[in-house]
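Participant: Give me a model of this one.
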Amino acid sequence: MSQENQNTKDLKRSSCGRYEGNALVILGAGESGVGTAILGLKQGFDVFVSDKGAIKEKYKTVLNELQVDWEENQHSEERILKADVVMKSPGIPDTVAIVKKLEAKHIPVISEIEFAAVFTSAKIIGITGSNGKTTTTKFIYHILKHAGIKAGMAGNVGDSFAKMVAETAPDWFVLELSSFQLDGIRDFKPEIAVLTNITPDHLDRYEHKLENYIASKFRIAENQSAEDYFIYDFDDELIKSWLEDHPIKSEKMPFSLQQKMENGAYIENENIIVNIKNDQFNMPTSSLDLQGKHNTKNAMAAATVSKLLRIRKNTIRESMESFQGVEHRLENVLKINNVQYINDSKATNVNATFYALESMTTETVWIVGGTDKGNIYDDLLPLINEKVKAIICLGVDNEKLFRNFGNCVDTILETQSMREAVSMAYAIAEKGNSVLLSPACASFDLFENYEDRGRQFKEAVRNL
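Facilitator: Sure, this is the predicted structure:
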């Protein structure tokens, strides 16, 4: 065996745990699954892709071009159980029958993130959190690109990490990481980890136990060493409490709106201050294009990463001033008759909607609803009383919303049509008001995903 082939074999073994052979089975033929097929094929694996549901035509085309064996609407257990390693797409729970059978046979079941990381020499910045991770990921990537650093962005945003590893060779990867992706890691570790915040979310995947969800988020730091960095929200009580009971090895870099940080980021006289080993960076919060306390925190995390990478202060400042956020997250769509329409479709949980309502400076017509994930709405009530003039419930089942908010406003309506929801808002809103789509719920009752929901909102507003 050549030295090159031996190195490849060692890479495979180190990425997937103890196994011999090169039979790679991929469960799920979405973005991460097809990306893993591309990388697996490049690395010499014998690849088989299996999806319990229907595979989208665009992914079938790619798999056929790769000449990879695939199946849809079934799992051929006999073939799957002969795998040396299995990459499970993040949307597939650990509790499904085929995964349990794989585990019983001690066949490694890992995530795309785990599989791909071993095949790149790039350093990694990993970002996770219940809210703000997409904005923070894009914020950091924007700064790195502006600084001339050869960087790639992947994970839970954009192309799959595996596909990017197969096709590009940056110096740094900026990865948005969901808890589902982190659940499938073994050896993966980022040089810089960012945890934006933790609020209850996806508890149906975690036995309805908050501690299981928190542990999943903290997996981003579990393999870090003393040479690595962990950036986190010091104001988040769940994070602070967990760190007290579960020490980590990496160097902690907290950020806070409330307290001065000796090593980290804080606010002083309406300026963001980042202090790392007595090297200080500062800029006014008013210079940020993104407003709201949550976006200030996202900016603090991004600035801390930038300082750790020793990017010039002027470059950081210019980049932060020019960053305009992400689609479907507090996105100003149009102003019609002096009423601002705002698309916050990415707010799929209560905490995200809390931030959205908190940032409102005018009376607001609020469009809410969708697939409830066990939401508790109590924290929203003071903001609704202060800022919301009318509520439009957009969902298949709106009974819980009426029960929680019926006494908060004079006008509460319901619909199952985005076009009708926007028309209702147009009829209610007065000069100087805002219309905010911030659903606090998943989108799957009426829409394909939150992007589809946001696009339909924008289209309906433009057609007013």
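Participant: C-alpha from now on. contacts and neighbour counts both.
Facilitator: Will do.
Participant: three-state assignment of the nearest residue to F402 once chain neighbours are set aside?
Facilitator: The shortest distance from F402 to any non-neighbouring residue, by Cα to Cα, 6 or more residues apart in numbering, is to I412 (7.6 Å). Three-state call for I412 (DSSP: H, G, I helix; E, B strand; the rest coil): strand.
Participant: Let's compare: structure for the following, please.
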Amino acid sequence: MTGEQDVGEGSGGNGSLLIYGLGRSGRGVARFLSSEGTRAQWHDARPSAEDLALMDKLHYGRGDVGGTYATVVAAPGVPIDHPDLESLRGRGAEIIGEVMLAARLRLALPIVGVTGTAGKGGTTVLIASLLRACGVRAREGGNIDPPLLDVVDTAAVAVAELSSFQLERVPGLRLPVAVITNLGVDHLDRHRTVAAYHAAKLNITAGQQEGDVLIVPEGLEISTRAEILAFSPARLVLNSGEEVLTAAELPDAIHPANAAAALLAAEAMLIRLGRPVQTEVLAAALRAAQPQRGRFETVAQVSGVRFIDDSIATRTIAVQAALERARPPIAWLVGGRDKGAELGPLREAARGRVKTVIAFGEDGEKLARELGLPFVTVSGADGDETMRAAARAGLKALGTEGTVLLAPIGTSFDQFRDYAQRGDSFRRAALALAQPAREEDA
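Facilitator: The predicted model follows:
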């Protein structure tokens, strides 16, 4: 059976399906559909040279957004209420995303879905690593690299990080195991209200049925047909109640809440696959777990000062977690472009732990003043120079002990391509400071 038959055939000119929005997600969709032998057209208002080269290679032509299609696969970066999508929907198109496409074209593939305001990436990676430790060929993808469609043909189980944008376009998605790490506040520029943002997140369980499992933090009440399993960062246990290990045994960079949720998800999937749940194997895998690059990762140390990169921490709940986990005293690097994060909980988390704020970038000083904490401002001709100045200022403020923490609140787009590039710049700056110390020790 071809993908063309499975996802619907429209009458939009020379293609049976429209890929709306290219970039990382859209290119993954195009490569996958081509490998399936499925005809498609594409539309992107600003295609890159890489996009155009791939479309030419695949012999996919530009589509007419005024045409009629049964199915439109829309990239998550495109608002679900974009006028073009509304118009296409009005002419009968079903709007889906790459996650729904993967679920429809690989019906036999079990998918574990993970969402939440913070921690979803780390939890996704942990679940996949726990399953691999138990002998399951699990691969992670989705909102984290690689795209989900790039892993579905090499995985026995796919573990997908799902953003609220992706979950807006998953009509009827049924996941045997789903995880909600937490529900906070984010992306109000897209969703407009907290209620709409939470509603998008809760689509992860909308298609679940009896026999499926939904894993949520203790105290979060959810309406679902699935069996609910609640986790707590205080108890790293299986659903049977058996303790796997204590939070103190986890590596510093692994958040106990992520580990607790991942354990329940891995256990649920192992049971579904008919595989044994080996407590000692799961414990060993957690003890050896590695953080994702750029997510509360120790990148260097100078004497007793640890440099931690949490460049992705721009949501209040993620920044708060970083402040609570970092070893005080803390020199807190704050800056980038303000995205309107709630600062009240951060003032509380910083009390008695943050020695000084190092303000950088477009809105760093503005954010520091609103936090009401002691701060110094640094700047540079470009992002790299700014990060070098921030790292030096943090080390100077602390002396010989504590943590220089990049948990910036602001987005990276003022001086960097993305959070990963900002984190890499901080890493290089920290390593440069550590190098003289290593040479003196030699």
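Participant: picking that back up, what count of nearby residues applies to the aligned residue in structure 2 for the residue nearest to F402 of structure 1?
Facilitator: Aligning on TM-score structural alignment places I412 of structure 1 opposite V376 in structure 2. Residues lying near V376 of structure 2 (other Cα atoms under 10 Å) number 18.
Participant: for A49 of structure 2, same thing?
Facilitator: 9.
Participant: all strands in the stretch 1-150 of structure 2, in order from the N-terminus.
Facilitator: Per DSSP state E, counting those that start in this stretch, the stretch 1-150 of structure 2 carries strands over the ranges 18-20, 41-43, 61-62, 71-74, 94-96, 111-115, 138-142.
Participant: okay, the first one sits on what stretch of structure 1?
Facilitator: Across structure 1, the stretch matching strand 18-20 of structure 2 (TM-score structural alignment) is residues 25-27.
Participant: how close does the matching stretch sit to structure 2?
Facilitator: Superposed on structure 2, stretch 25-27 of structure 1 shows a mean distance to its aligned partners of 1.3 Å (mean Cα distance after the TM-score superposition for structure 1).
Participant: Go through structure 1 and flag its longest helix.
Facilitator: Criterion DSSP state H: the longest helix present in structure 1 is helix 293-308.
Participant: One more: structure 2?
Facilitator: Per DSSP H, structure 2 has its longest helix at helix 419-441.
Participant: so what secondary structure elements neighbour it?
Facilitator: Contacts defined by 3 or more Cα pairs under 8 Å, 6 or more residues apart in numbering; DSSP states H and E place helix 419-441 of structure 2 against strand 297-302, strand 304-309, helix 383-398.
Participant: Determine which stretch of the ones you listed is the most buried.
Facilitator: When you average the neighbours per residue for each of those (mean count of other Cα atoms under 10 Å), strand 304-309 leads with a mean of 24.
Participant: which residues of structure 1 does it align to?
Facilitator: Structural correspondence for strand 304-309 of structure 2: residues 338-343 of structure 1, per TM-score structural alignment.
Participant: can you list contacts of the matching stretch?
Facilitator: Residues outside stretch 338-343 of structure 1 that contact it (Cα atoms under 8 Å, 6 or more residues apart in numbering) are 328-335, 429-438, 454, 457-458, 461.
Participant: Look up how far V216 of structure 2 lies from the equivalent of K138 of structure 1 over in structure 2.
Facilitator: Residue pairing (TM-score structural alignment): K138 of structure 1 is matched to V125 of structure 2. Distance, V125 of structure 2 to V216 of structure 2, using Cα to Cα, to the nearest Å: 17 Å.
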